[in-house]
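Novice: Curious how this folds, go ahead:
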Amino acid sequence: MVIDFNNLKINNLYPHTEFEKKVILFLEKWTSGSETVDVQTSGSTGAPKVFEIEKRKMMNSAVMTCNFLQLKEGDTALLCLPVEYISGKMMVVRSFERKMKLLVEEPSLQPLEEITAEIDFCAMTPLQVENTVDKLHLIKNLIIGGASVSESLKKRISHLNTNIFETYGMSETLSHIALKQLSPKAEDYFTAFEHVEISKDDRGCLRIFAPDVNSEVLQTNDLVEIKNYNQFRFLGRIDNVINSGGAKIFPEELEGLVKKEIANEVLFLGLKDEILGQRLVLVIEGQRSEKLIERISQIPFEKNFHKPKEIIFVDEVPRTPNGKVNRLELMKMLS
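Specialist: Here you go, the predicted model:
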């Protein structure tokens, strides 16, 4: 199904699948007289729930993304994310705001399987991107969200001419408030949208004030390095910081370094230690391999205390229902 927002006639849209019916149902609610729409949470941090969002703020969010990517009237967009959640709804709203043509494809791990023509704009999860690298040349602008982008995936897409960005945001910011380019140029810093103010609290964690989408100052637990008024680098979650012998270690940074060398899932953890407080260990998903251990020993860690005291192999890393690694559960396993 193709929806032309330059000439929108909902009554002329005829759905052939349950997903297309959901998209049309959302459009009917979006174009109704109500000031809000219902959005469902994914349930990754608790029981799924439904909450109301102001349409005006969703439009403001859409404008920020479209302006940043310089999307224009008549461009084509691809919807391949569930429309129950904010990620899918915002793709519809962006198409509505910029009067684009929206291609509606059933969400799947291979959303480009039936696509043959070029597309100006699309949003995907990292797993969808993993399965469609060979067809990404058909997309001019791609944003990746829902989970962090692995170093191995960054390598696979770094040579492409497609403008690919990693997103930073949360449900309170109505999708994202900053983008970081991954291809064809790889950037280290996220760039916040216009009218978004960033700062740090006493812990070094990011604070966000984006009045166009949320009237409150949003306090995160994300440790960041702020480069200037609108650029920041994510260092890691403060919940994950390891204190080993008085030295603070950001596991996400070390994991990124190791993942440049090996394809396995890896996690750095701090296990209890009587002398150090926490002992730095590296957990690798997969069969024990002396070859991998040798490669890791050759990694030029910035500090000597960044080298793991122990390397542990596990058959499978525990994950949350939406596929994210579960550090807490892994800690319990190892303890």
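Novice: hey, let's count contacts and neighbours off CA atoms from now on
Specialist: Fine.
Novice: got a list of what the closest residue to Ser148 other than its chain neighbours touches?
Specialist: Leaving aside its sequence neighbours, Ser148 sits nearest to Pro126 (CA to CA, 6 or more residues apart in numbering; 7.4 Å). By CA atoms under 8 Å, 6 or more residues apart in numbering, Pro126 lies in contact with 144-149.
Novice: So Pro126 versus Val149, what's the distance?
Specialist: Distance, Pro126 to Val149, using CA to CA, to the nearest Å: 6 Å.
Novice: One more sequence to fold, the one below, so I can look at both together:
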Amino acid sequence: MVPTYDKVHNRFKLDGMHYSHDDLQEVGYSLVKEGDPYEIQVGDFLLNWLDHKDTVELKTSGSTGDPKVITLPKQVLVNSAINTGDYFNLEPGDRGLLCLPARYIAGKMMLVRAMILGLELDTASPAHHVLFSDIKPYDLCAMTPLQLRNALSRLDCFNLVIVGGSPVPTKLIEDIQEKKTVVYETFGMTETASHFAVKKLNHHTSESDKYFQCLAGNKVTLDDRGCLVLNSNHLSEVPVVTNDLVNLHSDTQFEWLGRIDTVINSGGIKLHPEKIERKLSPLMNRRYFIASEPDEDLGEHVILVVETEEDDFDESVFEVLDTYEKPKQVYLLPNFAETETRKVSREHTLALIK
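Specialist: Here you go, the predicted structure:
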């Protein structure tokens, strides 16, 4: 029997306590009234999830455009949770840690997975440095790349970490290769109730581990722009068209190249900022991103924006780049603009240098 949104698994625990459907409503009220800011977000979502509606409103993070509110059937979130549980062989009674804001889909889905799959979920403040108990390993935790980097010394406290929100830096991928914790990068969006594909970042066993693998029931195609289109019989009634440029290896496997709305056309050569960023990643120890600005001769040229308080920058790192990839201008800023989910807002950061 397929679980439904109006039921709470009898093995579900929140911060060590068993709660029924009705009990959780009281918990939600209590958290909203008396909780810390991150707990208020948890309480808000619990109250929305447990109301009599069959849909839930979700706010996008704004990392790829202006934040917006969308509405999804609650059963879509349940289907996503089941998919994740099946793929990673999660069992009732497994332990999970919520350390992402419950205001957005990644945090909300940790709560849904716990309620639907019967996980024992602990909550922690969604800080860059996550504070958590190491008495017993967690079976599942979702993190941002920055949280993962800051948790490297205690990563053995997790059996499985899924990481998303932004591309995982090359240096961080190198640092987790010898860790016993299995780490996956996720691919998805609010409109798909978080991830619909994952990519293994360590413990590789085959060549295909290097690509994103769709979870069951999801298939991908390309539109005429070369962008990914998701066809899913349980996440959306219509195809989900993205602005993500990919190479397809099958109808369930793909390699992410970058976003079509960030492609730089420099002298007729199309450059992917994300590809350039990956080349620079092992050589950079600060936040940075590649963008462009107008060029009278080339149309556009590449620029590098770095978050630093220093006044100069060692451009020898550009030796790893091809000629057209090398930035013509470097901008140094003390602080990047961020979205509410602490992702870098490229648009608002670029406005600071103009």
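Novice: Got a TM-score for the pair?
Specialist: Scored against TM-score structural alignment, normalised by the length of the first structure, the superposed chains reach a TM-score of 0.85; 328 aligned residues with a CA RMSD of 2.9 Å.
Novice: Next, show the common contact partners of Pro126 and Val149 of the first structure.
Specialist: With contacts defined as CA under 8 Å, 6+ apart, no residue is shared by Pro126 of the first structure and Val149.
Novice: Among the contacts of Pro126 of the first structure, which ones are in helices?
Specialist: Per DSSP state H, helices hold no members of the contacts of Pro126 of the first structure.
Novice: Which one of those residues is nearest to Gln181 of the first structure?
Specialist: Proximity of the contacts of Pro126 of the first structure to Gln181 of the first structure (CA to CA) peaks at Ile144, which lies at 10.1 Å.
Novice: any idea what that closest one aligns with in the second structure?
Specialist: In the second structure, Ile144 of the first structure lines up with Val163, judged by TM-score structural alignment.
Novice: for the counterpart of Lys326 of the second structure in the first structure, what are its contacts?
Specialist: The alignment partner of Lys326 of the second structure in the first structure, by TM-score structural alignment, is Lys307. The contact partners of Lys307 of the first structure, by CA under 8 Å, 6+ apart, come to 280, 301.
Novice: For whichever residue in the second structure pairs up with Leu282 of the first structure, the count of nearby residues, please.
Specialist: In the second structure, Leu282 of the first structure lines up with Leu304, judged by TM-score structural alignment. As a burial measure, Leu304 of the second structure scores 19 neighbours (other CA atoms under 10 Å).
Novice: show me the contacts for Leu304 of the second structure.
Specialist: So Leu304 of the second structure contacts 288-291, 327, 329-331 (CA under 8 Å, 6+ apart).
Novice: and it, what element?
Specialist: According to DSSP states H and E, Leu304 of the second structure maps onto strand 299-307.
Novice: and the helix or strand following that strand with strand 299-307, angle?
Specialist: Downstream of strand 299-307 of the second structure, the next assigned helix or strand under DSSP H and E is strand 329-333. Relative orientation of strand 329-333 of the second structure and strand 299-307, computed by axes from the mean of the first three to the mean of the last three CA atoms, to 10 degrees: 30 degrees.
Novice: neighbouring contacts of the next helix or strand after strand 329-333 of the second structure?
Specialist: Going down the chain from strand 329-333 of the second structure, the next helix or strand is helix 346-351, by DSSP H and E. Residues outside helix 346-351 of the second structure that contact it (CA under 8 Å, 6+ apart) are 63, 289, 336-338.
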